[in-house]
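K.L.:
No letters, just coordinates:
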């Protein structure tokens, strides 16, 4: 497809009322909302070193957590000529992993630290469209808005912050002419898995004193995590957990009893199992002495007896005693 033909196709689809695909919607946003020209061949804007340093500083904790995951992802895809990129919520590339032999090519494309790949700046592209729509996307070659980007294949997944807001995008880009859509699907699956891992690890690091529990038994909801404090109050929830439990979509979580949240979806058994294990450990360490176990748990003896009754603890291998 020639440069002019691609630009003409994008322009036609952007203004067609009958074009209803997600791709056409992104092209339409790029042209009509953001006023971009698909034939524009200028490279992406790049932040100055000082501007980029400020963004790094603001997200230092997140970048520290994400770094090892970027290394692992690049180990899997780097030898095939792929570039691994991590951006902020505005599409600015903050970190990357690329082989030295491929670096010059990707720098020429503008896929480099400090470059701005928002949809408002570059039109339909993996990073920008992922952030604009808050979902996993693959933008393959001539699906890009700008003709200059049609040599790229970009696989992206969003990363949500502990407050439920969009935090970053994880991208794997390839400029290989023989990059197939089938191979893109394999890479896309790995990108999504890595994005969820980064999201979960950053959530855990954001609540270092809390117990982290799964909010769902659904194997497809492994990123649905709750942070529970020492008083058994849920004080944090991932984006997935907020959706599963019907919590506020964004912002600080209003503390509430974890058993209330988990009980609403029939997940109390898993929570009780953890509490029962904690009580049994305390009793074992106290050699069956309920008073000593209660002191170790920081509760009164009567409170511990009530919890034991609720949890079905009526005996202990070492025998129970009150004193």
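P.N.:
Right, received. Where do you want to start? Keep in mind the model is a prediction, meaning the values are calculated, not measured. Numbering: from 1, shown residues only.

K.L.:
Please count neighbours and contacts with C-alpha atoms only from this point.
P.N.:
Will do.

K.L.:
got the end-to-end distance for stretch 153-171?
P.N.:
End-to-end distance for stretch 153-171: 10 Å, by Cα to Cα, to the nearest Å.

K.L.:
I meant to write stretch 96-105 there.
P.N.:
14 Å.

K.L.:
ok, how many other residues are close to residue 263?
P.N.:
14 (other Cα atoms under 10 Å).

K.L.:
Would you verify that it is located in a helix?
P.N.:
Yes: with DSSP: H, G, I helix; E, B strand; the rest coil as the criterion, residue 263 is part of a helix.

K.L.:
Alongside the first one, take a look at this:
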């Protein structure tokens, strides 16, 4: 029966690939096509996933070490959510190599035998269609459920994966939740997918904030992938960085971000006139001085190095005296 099932899986793949329309309409079929045409893989090859040597693994771990460190709490929280459902959690690099892992000790042998372990190579080029490798190839959250996998030996797995983008909008890692259980319902898979994407976003946001430690972080409008993007704004209110979601939302590129520009131009959708910018800047300085002085005009004037009379004239000109 097992042999018949394996033969059926391979036949189904080749039958699907013979239909050009199916390949064009299905993301899974497109990945199957890459597995055969681009990588020359056979769905029935039975060798286990390739595993890095220790020196290669150590080098890969060192490259991602800062992200791995800041991801620890998110990995723990995600595993607490999905571990009891027979799932393991993997954090991989952009080559599809798991570098950190969470799992229940009683399930470890099964997961190790399936290759769901640190140091294994789960790229599409190596394993064909699979959660991690296909997420890396396509740069989007996805679930590869059981017989959607390319290799016959992987059709017992269900893998939900979300990409993690660095502060310049480049793929840096993936977060994977995998299980060997056959009884997960579609509703449960949706919950796992939601938890995985949420955890990936937390890691990504933390990484972005760490990349701009002295900047003010502004939550921007939703990007194409959903979720508010992040903008890094300096003391001069100039945009100096944007997360991938913000880049998608505002059409920002490395070239545009290479020259800092006013956050107001981006967020308000128009450029302020020079006199308006000067007035807004002065208003901000005065308002901050008043706030720090708890509304005391004399104290605020001293902090700004002007007389009390000058301060009152500024308040009147800027329309702040009435606001008080």
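P.N.:
Right, received. Where do you want to start? The shown structure was predicted, so the numbers you read here are calculated from the model rather than taken from an experiment.

K.L.:
Quick one: map residue 289 of structure 2 onto structure 1.
P.N.:
If you follow residue 289 of structure 2 across to structure 1 using TM-score structural alignment, you land on residue 282.

K.L.:
ok, now residue 76 of structure 2?
P.N.:
Match for residue 76 of structure 2 (TM-score structural alignment): residue 71.

K.L.:
Its match: what secondary structure?
P.N.:
At residue 71 of structure 1 the chain is in helix, as set by three-state DSSP.

K.L.:
contacting residues for it?
P.N.:
Residues in contact with residue 71 of structure 1 (Cα atoms under 8 Å, 6 or more residues apart in numbering) are residue 97.

K.L.:
The match of residue 289 of structure 2 contacts residue 293, doesn't it?
P.N.:
Yes: applying Cα atoms under 8 Å as the test, residue 282 of structure 1 and residue 293 come out as touching, 5.1 Å apart.

K.L.:
Just want to know which of those two has more residues nearby.
P.N.:
residue 293 (24 against 20).

K.L.:
Helix, strand or coil: sort out that one for me.
P.N.:
helix.

K.L.:
For stretch 217-235 of structure 2, buried residues please.
P.N.:
Applying a neighbour-count criterion of 16 or more other Cα atoms under 10 Å, one finds 217, 220-223, 228-234 buried in stretch 217-235 of structure 2.

K.L.:
For the stretch 101-250 of structure 1, just list every one of the strands.
P.N.:
137-140, 153-160, 166-174, 211-214, 225-228, 233-237 (DSSP state E, counting those that start in this stretch).

K.L.:
Point out the most buried one among these.
P.N.:
strand 153-160 (a mean of 28; mean count of other Cα atoms under 10 Å).

K.L.:
What range does that strand cover in structure 2?
P.N.:
Strand 153-160 of structure 1 maps onto residues 158-165 of structure 2, going by TM-score structural alignment.

K.L.:
For that stretch, give me the average deviation versus structure 1.
P.N.:
Superposed on structure 1, stretch 158-165 of structure 2 shows a mean distance of 0.7 Å to its aligned residues (mean Cα distance after the TM-score superposition for structure 1).

K.L.:
so what does the helix or strand hosting the match of residue 289 of structure 2 touch, helix or strand wise?
P.N.:
Assigned by DSSP states H and E, residue 282 of structure 1 falls within helix 268-285. With contacts taken as 3 or more Cα pairs under 8 Å, 6 or more residues apart in numbering; DSSP states H and E, helix 268-285 of structure 1 sits against helix 258-264, helix 290-297, helix 301-311.

K.L.:
7 Å - rerun?
P.N.:
Here helix 268-285 of structure 1 touches helix 290-297, going by 3 or more Cα pairs under 7 Å, 6 or more residues apart in numbering; DSSP states H and E.

K.L.:
what's the angle from the helix it packs on to helix 268-285?
P.N.:
110 degrees (axes from the mean of the first three to the mean of the last three Cα atoms, to 10 degrees).

K.L.:
now helix 290-297 of structure 1 and helix 301-311, what's the angle there?
P.N.:
Relative orientation of helix 290-297 of structure 1 versus helix 301-311 (the same axes, to 10 degrees): 90 degrees.

K.L.:
circling back: and the strands of the stretch 101-250 of structure 1: which comes nearest residue 104 of structure 1?
P.N.:
Comparing the strands of the stretch 101-250 of structure 1 against residue 104 of structure 1 with Cα to Cα, the closest turns out to be strand 166-174 (13.2 Å).

K.L.:
distance from that closest one to structure 2 after superposition?
P.N.:
Relative to structure 2, strand 166-174 of structure 1 is 0.7 Å off (mean Cα distance after the TM-score superposition for structure 1).

K.L.:
could you give the angle of that strand to strand 153-160?
P.N.:
Using the same axes, to 10 degrees: strand 166-174 of structure 1 against strand 153-160 is 160 degrees.

K.L.:
And the contacts of strand 166-174 of structure 1?
P.N.:
With Cα atoms under 7 Å, 6 or more residues apart in numbering as the test, strand 166-174 of structure 1 has contacts from 81-89, 127, 131, 152-161, 191, 195.

K.L.:
circling back to that earlier point, can I get the strands of the stretch 101-250 of structure 1 in a markdown table with distance to residue 245 of structure 1?
P.N.:
Formatted as a markdown table, those follow (distance: least, Cα to Cα, whole Å):
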| stretch | distance to residue 245 of structure 1 |
| --- | --- |
| strand 137-140 | 26 |
| strand 153-160 | 17 |
| strand 166-174 | 19 |
| strand 211-214 | 11 |
| strand 225-228 | 10 |
| strand 233-237 | 9 |
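
K.L.:
Tell me the spacing between the match of residue 289 of structure 2 and residue 170 of structure 1.
P.N.:
Counting by Cα to Cα, the gap from residue 282 of structure 1 to residue 170 of structure 1 is 43 Å.

K.L.:
ok, now residue 97 of structure 1?
P.N.:
11 Å.

K.L.:
Likewise for residue 3 of structure 1?
P.N.:
When residue 3 of structure 1 is compared with residue 170 of structure 1 (using Cα to Cα), they lie 28 Å apart.
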